[in-house]
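Chemist: Fold the following and give me the result.
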Amino acid sequence: MAIADNLQALERRIAAAARRAGREPSAVRLVAVSKTQPAAVVAEAARAGQRLFGENYVQEFTAKAGAVGEPVEWHFIGHLQSNKVKYLAGLVTMIHSVDRLSLAEEIDRQWGRLGTACDILIQVNVAGEATKSGTSAAALLELVRAVAALPHLRVRGLMTMPPFFDDPEGARPYFRELQRLAEVVAAAAIPGVTMAELSMGMSGDFEAAIEEGATLVRIGTAVFGARG
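Modeler: So this is what the prediction gives:
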């Protein structure tokens, strides 16, 4: 199938999942995960109407961003080392994977040089998996308070990656828990912090994520096909 067809099919599935949860389809945005995809493929997706793309690797992204001429918006969704933040400054509009104060401080420093602010999501390791990045649920509020004090960052919500399950229902409790944690953070009424975004759900489980409150679903394979 062509990318345009894949995008239309996804749009229908996203809308249906939102309606099942009593939500407006417009409340959910598709982040097309374009890691390992060449600039020409991103451009094809952009011409088919996709505007928001998520990248995982700094070096690959910076090379690609300069080669895509279409008007697109980039989010960084992968694990991020502090010494690589400078390469993202001014190129991405949101970073989904902030999981520690030292990283937040470097983002603040680099965006401060531009005189602007970066929207970020706090990554939470809901399942407590040793192989996954993310702050713990127990440490979340303390981290949000510390990050919120940085002048060039805006905390806009949370992100998680649940364990992999063949059945998407297996991931549902983790999505539900992220929604609950967002409510805890919102109730704390920390100045400058909003819980407007929940980044969760991928090609295999995004419908369950939407039903549990996702506003950003990170989908690669169902857009671009399986990676070779």
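Chemist: Every contact and neighbour count from this point should use C-alpha atoms.
Modeler: OK.
Chemist: got the contact list for the helix or strand encompassing Ala104?
Modeler: Counting by DSSP states H and E, the element that carries Ala104 is helix 101-114. For helix 101-114, contacts defined as Cα atoms under 8 Å, 6 or more residues apart in numbering pick out 80-82, 85-86, 89-90, 98, 117-118, 143, 146-147, 150-153.
Chemist: I'd like the structure of this one too, to check against the first:
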Amino acid sequence: MSSTLASVSSARSAEVQQQLAEIKSRVQQITTGRDREPTLVAVSKYKPIADIQACYDAGHRHFGENYVQELVEKAEHLPKDIHWHFIGILQSNKAKLVTSVPNLDTVQTVSSQKLATALNKNWAEDRQSLLNVLIQVNTSEEDSKSGLSSDDAELADLARFIVKSCPRLYLRGLMTIGSLSESLSGDENRDFELLKKTRDKLQATLKEQEIDGWGEDGKLVLSMGMSSDFEAALRAGSDIVRVGTGIFGERVKKAT
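Modeler: The predicted structure follows:
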């Protein structure tokens, strides 16, 4: 590598690490005093391996990808103690490929029994831990977004199905993307409040039916909040935030 390229690479790594540190500082300011520290997932969609490695070198371990093939390729070349989160639309026929990632931690976008069944089938029995899953809820009811309706009986049915019929999966919580208008409103985010209410209702249902083996300490975690609204999400009680642009900068979509 030429000295010019090396300096560019070094400058880029320093930039990413500085932005990561700033995001982590903002997270800490909001959540100091919580019983459980929230998880910051660095969303590395379309970003090069070097950017992810820079975050890793700064001590970060949780990363999120939206596309199966991109996740598989990056995971192959990056350290094996990274915790990968899949946060994109996942078709059941891609379950075998995504579960082939040895350090896959969580699939955050489960919204059907068909997908849960496929993930459970392909998660090898000899894996040291269960595969964490979150049920995606379409809180904004937008046709462009995936997920179950917050008031749909199918949501409780899916939660029961995962807990009782998918022994290799662990139902850890709920996830939403939310609408852009709510994200930019500056007021109380109705998507976040709705996900909290949905979580509380689902927890009550599972407890009433004496269904055990889900959540953390009897509570389903919430994954909500991205670069533009993660602080509002944390103030609303989010346990997981997914930040991409705030850490890595604007994305340049790959040519198709």
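Chemist: List the buried residues of the helix holding Ala104 of the first structure.
Modeler: 101, 103-112 (16 or more other Cα atoms under 10 Å).
Chemist: okay, and the helix or strand following it goes to which residues in the second structure?
Modeler: Toward the C-terminus, helix 101-114 of the first structure is succeeded by strand 118-123 as the next helix or strand (DSSP H and E). The aligned range for strand 118-123 of the first structure in the second structure is 131-136, by TM-score structural alignment.
Chemist: how big is the offset of the matching stretch relative to the first structure?
Modeler: On superposition with the first structure, the mean distance recorded for stretch 131-136 of the second structure (mean Cα distance after the TM-score superposition for the first structure) is 0.5 Å.
Chemist: Restricted to strands, list the contacts of helix 101-114 of the first structure.
Modeler: Judged by DSSP state E, the subset of the contacts of helix 101-114 of the first structure located in strands is 98, 118, 153.
Chemist: Just the closest of those to Gly49 of the first structure, please.
Modeler: Checking those against Gly49 of the first structure by Cα to Cα gives Cys118 as the nearest, at 24.7 Å.
Chemist: what's the burial count for Glu154 of the second structure?
Modeler: Glu154 of the second structure is flanked by 15 other residues according to other Cα atoms under 10 Å.
Chemist: Report the separation between it and Cys166 of the second structure.
Modeler: Look at Glu154 of the second structure and Cys166 of the second structure: by Cα to Cα, to the nearest Å, they are 16 Å apart.
Chemist: helix/strand/coil for the nearest residue to Val185 of the first structure once chain neighbours are set aside?
Modeler: Closest residue in space to Val185 of the first structure, ignoring its immediate chain neighbours: Leu141 at 6.4 Å, by Cα to Cα, 6 or more residues apart in numbering. Under DSSP: H, G, I helix; E, B strand; the rest coil, Leu141 of the first structure falls in the helix class.
Chemist: I'd like the distance from the residue mapped onto Leu141 of the first structure from the second structure to Lys196 of the second structure, if you could.
Modeler: Under the alignment (TM-score structural alignment), Leu141 of the first structure pairs with Ala156 of the second structure. Ala156 of the second structure is 15 Å from Lys196 of the second structure, where distance means Cα to Cα.
Chemist: Between these two, which is the more surrounded one?
Modeler: The neighbour count for Ala156 of the second structure versus Lys196, taken as other Cα under 10 Å, is higher for Lys196 (20 against 17).
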